[in-house]
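**Q** below is the sequence, then the predicted model.
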Amino acid sequence: MQRFLLPLLCLSLCSGADRLSDLPDPLVGTDSKYELSRGNTYPAIFIPYAMAAWTAQTGDGGWPYQYAKDNIRGFRMTHRPSAWTIDWGSFSIMPGTGPLKVLPDQRGSKFQHANETAKAYRYDVLLDDYKTKVSMAPSAHGGILRFTFPKEGDAWVVLDANNGGSSVEIHPESNRITGTNSLTARGSVPGFAVYFVAEFDKPFTSSGTWDIKGAKDEAKKRSGPHTGAYVGFRAGEVVTVRVGTSLISLEQAERAMKAELPKADVDAAAAAAQQVWDRALATFEIQGGTAEQRKTFYTAYYHSLQFPRMLNETDAKGETVHYGLYDGKVHAGPMFTDIGFWDVFRAQFPLLTVASPSRNAEIMRAMVHTYEEGGWIPTWPNPIERNVMIGTHGDSAVADAYMKGIRGFDIEKAYAAIRKDATLPGTGVFKARLGIEDYLKLGYVPADGGVQESAARTLEYAYDDFCVAQVARALGKKDDYERFMKQAKSYRNLYDASTGYMRGRNRDGSWLTPFDPLDWGGVFTEGNAWQWLWSVQHDVPGLMALMGGRDAFLKKLDELFSTTTDFKVGGYKQVIHEMTEAKMGEMGQYAHINEPVHHVIYLYDYAGQPWKAQKWAHEVMVRNYKPGPAGWLGDEDNGQMSAWYIFSALGFYPVNPGQPIYAIGSPLFQKASIRLENGKRFTVEAARKSEDEIYVQSATLNGRPLDRSWISHSEIVNGGTLRFRMGAQPNEKWATGGLPTPDETYAASTGGAGQAGK
């Protein structure tokens, strides 16, 4: 039914000036730099979850496009998922006129934002120095670019195969340039390369290749650390180039190009991409709020649809195949990369379980393939495991999917993979849980055991163990369930009642000294003791008890938002951008700019004061998510920052992935509907007379009174209407009963059978 609903929907919502695809703003988050992140994004044009994306390029390194710069040096086919990672297998294309310039620092052109248009499905800009207009549109494995050259001056196009090992070959007889780029992460299999085919629709008037120093000649082939090609055209020509890429072969790259871009027509390709975006964005229908808020919502969803990057290819038989990143072989089925589980397990993957469960299942299959081919599920693949950040949060993604009823993947193999995370040290390129031997022996990762970020690791390992335990229980593995639930209590070993914080602990049981809750780093990851105190989302009642009960818990939670915004560099020994951004947030020690606190606002629901969750969720939405290149604060982080906004704007949030419930906050829009894949619709309505009415006064679910600050996943996917009556003052009597524990949720979902195997 769904395949018929969305095309019909797009007849009404996806036409003319009101098309959903025109609402996302790819320039949001691009006014960023090393010292200060306003999103750390680039204006990517892409098909959702596609292998290839494109961006105008104002520089090299982690920030390929910075809004403050006024010089474009190329149009880059990019695989960069973050400013802090590598752009594996990339290449750039740059047109120009006059004397040929091939090196990045020499070939750039001034441009003006007034002559720049960025959409999810196309990008247009005028290069002032060359009087050349550039238009480009994406496809799943490539893209298409059009260069409109002026009537005077020699015209040329440079293809920069980039660093990391590359090759190019010019084929004048077919108006093609083919080549490879081999930049990848350390530890990749020999022979790794991205293959590309670039086919022009006009004959070359000249051609040649160049090397890393810019030395050029008319040779038709070249390989080396950094190579490129150039081709010439007549003045005044309009030149279009179609591009296909593959991880498997040049033949596969050509196959993708011909299938996805059957003709040299940028406008047709952009129109096709726009239809894809219209359908994707139509998952949500938003009414009310301001025009800026609606634009922000769809920009957030655009961000959330970029990663993970799916590496699926279609072979000559029409079958889905992928290149094995860990063994160099071609395998059947899907593959994924470019995703930081430390960030996205919190909201990005839970969003998939609601908005696109079929895609979630496909990613689960890809995760199983990674386990089969590499022996582990990665924590941060780019394109292979990079061992960036902490925890094994693929465990969370698997548990959340399975506990929400998503099937279509081999759960026994997935369980074997996450069980391995919880029991064994990593091997090969997979470091998995550093310090796991001590963690299993002592119940924590010791601060003096040679492993950095020991307290944060302990807290996140405990949560991951909870996730493994949930799958074990669902599969009837009682002994495993009990074992991992015991490990999930390891967080208790780091709570110091004398200070009221989680702390680093030495191997002999003594506390690491000196201690200052404002110190960043050291035993914590990108934060301090204030932010990491709350990383026990899987056992909030247990944390509450450690802290002295509900009242003490609430007092500390209030203090989080009201205390000083000051920080100390601590173990980092210098200011890092997150510290600056956290202080700019002006919410005490609550640092929304980074992921560890993303669930914390909703802990007020657990403690029986949901009106405070409503207040702070709304406050963050209006402060941290604004339009424009500098409108956001903090890293986008693969769509996690956006997924938080999407859930919070809808009015509910997944505090504890692996437990299929959502805590209620403050809905932003008058009406928000989710078109579910099963053909049903879940709608959230918020009746308010003015925008300052942010507090829930009462609620109904499908017409029945709702006096609880949570809803279940099944209540969402079964469709229905959640209706709120909002007011300007908090109702301190509504929904004060807290949230159910995971055991209570499981018992309810199994008809009261709360034990493993029943």
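**A** Cool, got the structure. Keep in mind that this is a model prediction, so the values were computed, not measured.
**Q** drop to CA atoms for contacts and neighbour counts, all remaining ones
**A** Will do.
**Q** dump the residue contacts of Gly720.
**A** Arg681, Phe682, Thr683, Leu701, Asn702 (C-alpha atoms under 8 Å, 6 or more residues apart in numbering).
**Q** do Arg492 as well
**A** If you count contacts by C-alpha under 8 Å, 6+ apart, then Arg492 has Leu543, Leu546 around it.
**Q** returning to what we had before: would you show me how to pick out the buried ones of the contacts of Gly720 in ChimeraX?
**A** To isolate the buried ones among the contacts of Gly720 in ChimeraX, judged by 16 or more other C-alpha atoms under 10 Å, type:
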select :681,682,683,701
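**Q** centre of the chain to the host helix or strand of Ala643, how far?
**A** Here Ala643 sits within helix 640-650, counting by DSSP states H and E. Remark: helix 640-650 is offset 12 Å from the chain centroid, using C-alpha atoms, centre = their mean, to the nearest Å.
**Q** the structure to be compared is supplied as follows:
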Amino acid sequence: MMNCSATADEPVDLVYPHLDSVNSRWFFFDSASRPFGLVNLSPDTGLGGAWGSGYRYNETEVKGFSHVHAWQLSAVSMMPISSNQDIADIKQDYFSNFSHDTETVKPGYHKLHLDRYNIDVELTSTTRVGFHKYDYPKGQPQQILIKLGGEMGPSKFGHGEAHLISPTAIAGYVTNQATHRRPRPSKVYFHAEFKQKIADISAWRNGKIEPNVTGTSGLDAGLLVSFDSKGDAPSEQLMKVGISYVSEENAYANIATELPHWNFKKVVTDSKHDWNNWLSKIKVTGGTQQQQQRFYTDLWHALQGRRIISDANGQYTDQTGTRAIVKQLPLDSHGVPLFNHHNSDSFWGAQWTIATLWPLAYPKVASDFTNSLLQYHQDGGIIPRGPSGGNYTYVMTGASSTPFIVSNYMKGIRDFDVELAYTALKKNHSADGIMSRAGYEHFTQTGGGMQHYLEKGYIPYPLSETESLYGNHRRGPGQTLEYAFQDHTLANFAASLDKKDDDIYYRARSKNYRNVYDSESGFMRPKNVDGTWQTPFDPYQYENGFVEANPAQGTWNVAHDIDGLASLMGGKDILISRLEAAFETAKKQGFTSGTAHADESLEEFRRTPINYGN
């Protein structure tokens, strides 16, 4: 913690949740959730695709309130409506306009008004349970639409199921079909408990309408749940939705453990306090109010993406093999899980940013992440670099979990099996490990170029014709620099464990970046399989041997040996002069390649020497 005096506002009050929500993606925006929560409940204004979906500020319609906004995963959209139309018409047209003028968004809480139905909606959550509060117009129909099929963000849904299990409860599951990134389907289970009794259920599935049912099962399925709205029936409806990757029973158990009451206001207050406690780990003063808002908003975002996937009892679903298997995390003497199991977007970019934050400000989280990564190794044989729903995704390139685990050890976070971790990381840095796989290379081990790296000390660009058939991001010199840095961190780990031979071996590999430096051009440059340089060569050509970057940007990726890079360039003065010139040029371009990830490939944005946007 930085011991500075407190600001006038509590950190939680300085968070601006709408920041960057205009150009968002499925798992970016958050409102009704807890730090790293399994449940991430919020309105969806966009449904199609991972990049243009979720809560998008400039979209004018709410299309449902879904409970999982995670890396390659979504689940269980529910929408309160008030309509006298037939279910066949409702399911085709139920979206509602809303206005930001009547909206309140805070960490752990979201409130808005559905203009079409005149319904006030409030949302909050615990770690694994979404909590809804709907205020319907008095005397008008009170209904909730539960969507089990279709598409939400990164996922298209397969078989879904929901059934009545009591007068006030419905349980079931949705199936996230496999994606290019997540190769196995993933089920997400739910248990929905209502404060008022259910009066009627209608359903649809496979294009057929089914009135007066107790459930449904099939493709493109859903339910319309109705409640009594006549006479003195209350206009307020409360709903608790437990979520689990394991079973309906565990979804219910998560409710029993985390939310056994119906006090909505208490959960809102508890969530605010929870967020404030996490954000207060770092205190800042000085600057403007806007700068402090930006800091705590960014810190709030840093406490979201690595979603929990284990239940309150420590059970989780292992999807690293050919079939899904329910397993149990280790428990302490009181039956409490020793750590949470997590999803994760790529550690590829995070190794330079938020992965350095967690062990400093949130050591328990860093410990959980480390033990979670080792659990994947024990289950599937490899430490991942971005798992999703218990699946390996092989997102991006390299062994980007290595710097994170080594950093934790160096900072004294050692409540994990150190020898197991070291053995697992060594495997990741071999031809049998994750370094051998390019992005999303699920079933082969060629796109990572590891054989070339081990034999030649660099990865060619392009790879040979047969090797380049599989995987994304096959960018030889960029991968070479990345592997060299990660080898450096593994060498440091070996030295700390007094493994002298390994230290010597990996430290030598960490110098491989020199093999792709071209002294004539002054840049890291693509090298062919036969050892010749790429000709012609343009250092500002986007993705010319570098992942989501150009050679001019990638040349600086030698963080572990700046003196060595300076020597290659002709001395420190030359390095400093070149770096200064790169920043001066990039300053004119706003230090980014446009305003969105997609802009980087456009000619007018791609020729920049520094890109903070990626």
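**A** Looks like it arrived, so ask away. Here the structure is a predicted model, which is why all the values come from computation and not from measurement.
**Q** how close are the two chains, by TM-score?
**A** TM-score of the superposed chains, computed with TM-score structural alignment, normalised by the length of the second structure, equals 0.86; 564 aligned residues with a C-alpha RMSD of 3.0 Å.
**Q** and the very next helix or strand once past the helix holding Ala643 of the first structure, which stretch of the second structure?
**A** Remark: after helix 640-650 of the first structure, the chain's next helix or strand is strand 652-653, criterion DSSP H and E. On the basis of TM-score structural alignment, strand 652-653 of the first structure is assigned to no residues in the second structure.
**Q** also stretch 494-502 of the first structure?
**A** Counting by TM-score structural alignment, stretch 494-502 of the first structure corresponds to residues 516-524.
**Q** stretch 664-678 of the first structure too?
**A** Using TM-score structural alignment, stretch 664-678 of the first structure finds no match anywhere in the second structure.
**Q** about what we covered before: span of the match of stretch 494-502 of the first structure from start to end?
**A** Distance across stretch 516-524 of the second structure, first residue to last, is 5 Å (C-alpha to C-alpha, to the nearest Å).
**Q** only the buried residues of it, if you could.
**A** Applying 16+ other C-alpha under 10 Å to stretch 516-524 of the second structure flags Val516, Tyr517, Asp518, Phe523, Met524 as buried.
**Q** quick one: those as CSV, columns for secondary structure too.
**A** Formatted as CSV, these follow (DSSP: H, G, I helix; E, B strand; the rest coil):
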residue, secondary structure
Val516, helix
Tyr517, strand
Asp518, strand
Phe523, strand
Met524, strand
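**Q** list the contacts of the closest residue to Ser464 of the second structure other than its chain neighbours.
**A** Leaving out its chain neighbours, the residue that sits closest to Ser464 of the second structure by C-alpha to C-alpha, 6 or more residues apart in numbering is Val529, at 7.1 Å. Val529 of the second structure makes contacts with Pro460, Tyr461, Pro462, Leu463, Ser464, as judged by C-alpha under 8 Å, 6+ apart.
**Q** if we can go back for a sec, including distance to Tyr590 of the first structure and secondary structure, could the contacts of Gly720 of the first structure go into a markdown table?
**A** As requested, these are arranged in a markdown table below (distance: C-alpha to C-alpha, whole Å; DSSP: H, G, I helix; E, B strand; the rest coil):
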| residue | distance to Tyr590 of the first structure | secondary structure |
| --- | --- | --- |
| Arg681 | 34 | strand |
| Phe682 | 31 | strand |
| Thr683 | 30 | strand |
| Leu701 | 32 | strand |
| Asn702 | 35 | coil |
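**Q** what about the aligned residue in the first structure for Lys138 of the second structure, neighbour count?
**A** Per TM-score structural alignment, the equivalent position to Lys138 of the second structure in the first structure is Lys151. By other C-alpha atoms under 10 Å, the residues close to Lys151 of the first structure number 13.
**Q** next one: the closest residue to Lys151 of the first structure other than its chain neighbours from Lys202 of the first structure, what distance?
**A** Spatial nearest neighbour of Lys151 of the first structure, chain neighbours left out: Gly236 (3.8 Å); criterion: C-alpha to C-alpha, 6+ apart. With the distance defined as C-alpha to C-alpha, Gly236 of the first structure ends up 12 Å from Lys202 of the first structure.
**Q** got it, and Gly61 of the first structure?
**A** 32 Å.
**Q** those two: which has the busier surroundings?
**A** Per other C-alpha under 10 Å, whichever of Gly61 of the first structure and Lys202 has more neighbours is Lys202, with 17 against 12.
**Q** what's the matching residue for the more buried one over in the second structure?
**A** Under TM-score structural alignment, Lys202 of the first structure pairs with Gln196 in the second structure.
**Q** in what helix or strand does that match lie?
**A** Per DSSP H and E, there is no helix or strand for Gln196 of the second structure.
**Q** ok, now which ones touch it?
**A** So Gln196 of the second structure contacts Thr168, Phe227, Gln237, Leu238 (C-alpha under 8 Å, 6+ apart).
**Q** give me the buried entries from the residues you listed.
**A** Phe227, Gln237, Leu238.
**Q** what about Ile418 of the first structure, neighbour count?
**A** 26.
**Q** distance of the residue nearest to it when sequence neighbours are not counted from Ile411 of the first structure?
**A** With sequence-adjacent residues excluded and distances taken as C-alpha to C-alpha, 6+ apart, Ile418 of the first structure is closest to Asp395, at 5.3 Å. Noted for Asp395 of the first structure: a distance of 12 Å to Ile411 of the first structure, by C-alpha to C-alpha.
**Q** in terms of neighbours, single out the busier of those two.
**A** A direct count of neighbours by other C-alpha under 10 Å for Asp395 of the first structure and Ile411 places Asp395 higher, at 30 against 18.
**Q** need the counterpart of the more buried one in the second structure.
**A** Using TM-score structural alignment, Asp395 of the first structure pairs with Thr402 in the second structure.
**Q** just checking, that match touches Gln486?
**A** Yes: with contact defined as C-alpha atoms under 8 Å, Thr402 of the second structure counts as touching Gln486 (6.4 Å).
**Q** list the contacts of the residue lying farthest from the centre of the first structure.
**A** Relative to the mean C-alpha coordinate of the first structure, counting by C-alpha atoms, centre = their mean, the farthest residue is Glu152 (44.7 Å). Residues near Glu152 of the first structure by C-alpha under 8 Å, 6+ apart: Ala235, Gly236.
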